[in-house]
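K.L.:
this one's sequence-less:
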């Protein structure tokens, strides 16, 4: 009996050798990856009592290849070019896209979106990763396919997801436009402190919706809410800092806002590629909650109290902000502030006068030109798709390059805070524009 078994194994080895395939010495779950199905049909990776031979597993995989993959994208692994699709039955289906052979890119897939890949548009190569559990002696295999798209076929569904992803990214900037105007109106009517607190509400709602939604349209609405929150916060923060800060540190505090934004981008670049979709959005939600809680201790601006005639409240908040107990000095500063507030209220201009009065035109031209120049260079697109850009232009890890990009951005913001004191804003703007022009020309 043993001789017959050895003779059978010898014939199988000879047949595998003629087919150009070497029989694995020892069964491992990687051993069947990419093997010829004809060879797998003749092998039994089973000992005594195994449930299914490899031939039946191959046929099951071939039947599965003819089905349509339906579900929604749970998470993306850009390093291994794979995505994890959760099906309606609660099953987890991992799909690996072969680099260099696929029209589809992992970067074009948006987490949380519903996905449906017809079998006629993809050729599925079943990968049987069988393993035998030592204790339970049960044969199992991972639900994993290697998907390649035929070069002649067109997969329109992926193009639709790319367009939805671009909308999700850009709607945050679009929501900041009404957010800026809303922040200006609320800060004058409700006060700086209440406006800062209210700005956290749309941000919290947006982060909460993104955490649990699976619909791209709902995700677009959530991003719009977060953009409104960012616009309100940006305007009110600059107004608040201008009113409470001393002249010596006013510019540095204004630049510190951009430095903190760069720090947040660096945190997302460093954490995002290595955690799941829900974990990343849970972190964003927790940061939004921390922001709302910390703003509870923010005092009101003394300028706003003076516009409402609340002199004792203005003095109290002024002494708290300046961290002083010298009431005589505080009374002197409050008197000076009252003079400025009365002058501003007497010469208050409307939005219409801002565009009709010629004395404001130069300032409008400069600010508008700088912002158009900043966004026309593609800064928003580069920050949003930095990992994808470097993945297509360099043979290095996209997440690692995005982290380096975040560090450079953070360092530039910190350096500008100190260099502006010695060289001025104009020299820094000219240097920055020259560097951006050279970089974009090099990229081509």
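P.N.:
Yes, it's here. Please read all numbers here as calculations on a predicted model, not as lab measurements.
K.L.:
CA atoms for contacts and neighbours, from now on please.
P.N.:
OK.
K.L.:
show residues contacting stretch 339-351.
P.N.:
Stretch 339-351 has contacts (Cα atoms under 8 Å, 6 or more residues apart in numbering) with 303, 306-307.
K.L.:
this protein: strands as residue ranges?
P.N.:
Ranges of strands in the chain, per DSSP state E, are 69-77, 82-86, 92-97, 114-117, 123-126, 130-132, 139-141, 144-148.
K.L.:
report all helices and strands that the third one contacts.
P.N.:
Pointing back at strand 92-97 there. Counting contacts by 3 or more Cα pairs under 8 Å, 6 or more residues apart in numbering; DSSP states H and E, the secondary-structure elements packed against strand 92-97 are strand 82-86, strand 144-148.
K.L.:
ok, the last one next?
P.N.:
Other elements packing on strand 144-148 under the criterion 3+ Cα pairs under 8 Å, 6+ apart are strand 92-97, strand 123-126.
K.L.:
out of those, which is closest to residue 443?
P.N.:
Of all these, it is strand 92-97 that lies closest to residue 443, at 26.8 Å by Cα to Cα.
K.L.:
so the closest one versus strand 82-86, what angle?
P.N.:
Using axes from the mean of the first three to the mean of the last three Cα atoms, to 10 degrees, one finds that strand 92-97 and strand 82-86 are set 150 degrees apart in direction.
K.L.:
next, format the helices and strands packed on strand 144-148 as TSV and append mean neighbour count and distance to residue 180.
P.N.:
As requested, those are arranged in TSV below (neighbours: other Cα atoms under 10 Å; distance: least, Cα to Cα, whole Å):
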stretch	mean neighbour count	distance to residue 180
strand 92-97	19	42
strand 123-126	20	49
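K.L.:
got another, please set it beside the one above:
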């Protein structure tokens, strides 16, 4: 059913470890924040319970770091290459987790969360582009969404380990993951052939393709010519202003940024950050930590299914199914919270089922394909800058929804907050129907022709 080279797959899977690192930083708050509210110094290393304001900063500062990261890493990716850039992105996460393990002070926690954001934001901006550039046209969709499997595995790790481990061993284990990525990626991964052709290093690009495809020089000749053809109109390295000079790049920017804004306005990061606290507030019959693990497992299972259909059903189909399911789940969840006080105990399973539907729906469409589509739409010369702006959009949206999630709950009620997120999903459906192109199975050159019309 699928044709791909073993070494290409090995390279993509190794690169995807950085995605696992990025998402461990996101759900780290879910099991840790309840501990930081504890009066027990054996549980809470800070010595005293945090305040709601301090909680909001611990939860949201990662987004500030992630906002800072995309443009510098996009520049570094253009100048020094995708591989060196991805190796550099892993380092702040290692430092962050070690600080959280051994420097138990609130302000060090703030700084560590900023550093974690640098890794999360950098990974989101550069990793999808690297994967798209080392994959073949025939399997680019499948290999691109394997990143989502590693992201969701990263979500699961804090849910599983966090409630049952003390803070020091928990963070030491998390620090090991980016260190492992650094070593494996350094040894295994070649540089992107698109980057090398763009630098006019044709011989090295050919060597990269030979390694990725496990073929002889003659066996990669056609693909090398295709890459050169896609870059033949690129006379210089793109800058941010080039995004506005052609119809294709401008449309790519508008579509990619809008899709990513809708991804965050669905509330996904707010839900992931505060999963355990949401379950505690819902009054569900299941313990909050068990419910969080269920959510993480559902995310992982659903993400394992999508790669097998990404290149057969198409991006738009998954996006449509995703947003309809997400909207329904949010409406049901909001309705549950609205009537919670008058509901019988027999319906306390509704929050878990609703959040499972919510997570599955996002995980089969809007989460992976917002990134996949952005990595496909931009021309190669502006891809690092374009995807960096998309990543910046993601983290600005994430900061808004996570920093002000509790304020929204206070103003609108939890029901109103979830209904608001559901309303944004409805707008996302309309946007996808009328403006998002189908990119399944198309080369980068073909996608540019579609956008230029």
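P.N.:
In hand now; what should we look at? Predicted, not measured: the structure shown is a model, and the values here were computed from it.
K.L.:
so after superposing, what's the score?
P.N.:
A TM-score of 0.62 describes the superposed chains when it is computed by TM-score structural alignment, normalised by the length of the first structure; 301 aligned residues with a Cα RMSD of 2.5 Å.
K.L.:
contacts only, for residue 169 of the first structure.
P.N.:
Residue 169 of the first structure touches 223, 384, counting by Cα under 8 Å, 6+ apart.
K.L.:
which one in the second structure is aligned with it?
P.N.:
Following TM-score structural alignment, the counterpart assigned to residue 169 of the first structure within the second structure is residue 59.
K.L.:
identify the residues contacting residue 161 of the second structure.
P.N.:
Shown in contact with residue 161 of the second structure (Cα under 8 Å, 6+ apart): residue 170.
K.L.:
what does it align to in the first structure?
P.N.:
Checking TM-score structural alignment: residue 161 of the second structure goes with residue 271.
K.L.:
residue 421 of the first structure and residue 257 of the first structure, how far apart?
P.N.:
Here the distance between residue 421 of the first structure and residue 257 of the first structure works out to 17 Å (Cα to Cα, to the nearest Å).
K.L.:
try residue 266 of the first structure
P.N.:
Counting by Cα to Cα, the gap from residue 266 of the first structure to residue 257 of the first structure is 14 Å.
K.L.:
which of these two has more neighbours?
P.N.:
When residue 266 of the first structure and residue 257 are compared for neighbours, residue 266 comes out ahead with 21 against 16, by other Cα atoms under 10 Å.
K.L.:
dump the residue contacts of the more buried one.
P.N.:
Shown here is residue 266 of the first structure, whose contacts under the criterion Cα under 8 Å, 6+ apart are 403, 406-407, 410.
K.L.:
equivalent range in the first structure for the helix or strand that contains residue 375 of the second structure?
P.N.:
For residue 375 of the second structure, the enclosing helix or strand under DSSP states H and E is helix 366-377. With TM-score structural alignment applied, helix 366-377 of the second structure matches no range in the first structure.
K.L.:
cool, and stretch 117-127 of the second structure?
P.N.:
Counting by TM-score structural alignment, stretch 117-127 of the second structure falls onto residues 227-237 of the first structure.
K.L.:
who touches the matching stretch?
P.N.:
Under the contact criterion Cα under 8 Å, 6+ apart, stretch 227-237 of the first structure has outside partners 171-184, 187, 192, 195-196, 199-203.
K.L.:
next: stretch 25-32 of the second structure.
P.N.:
Outside stretch 25-32 of the second structure, the residues touching it (Cα under 8 Å, 6+ apart) are 58-59, 62, 116-117, 120, 155-156, 158-159, 162-163, 167, 269, 272-277, 289.
K.L.:
apply 6 Å and report the result again.
P.N.:
For stretch 25-32 of the second structure, the surrounding residues in contact (Cα atoms under 6 Å, 6 or more residues apart in numbering) are 155, 158, 162-163, 272-276.
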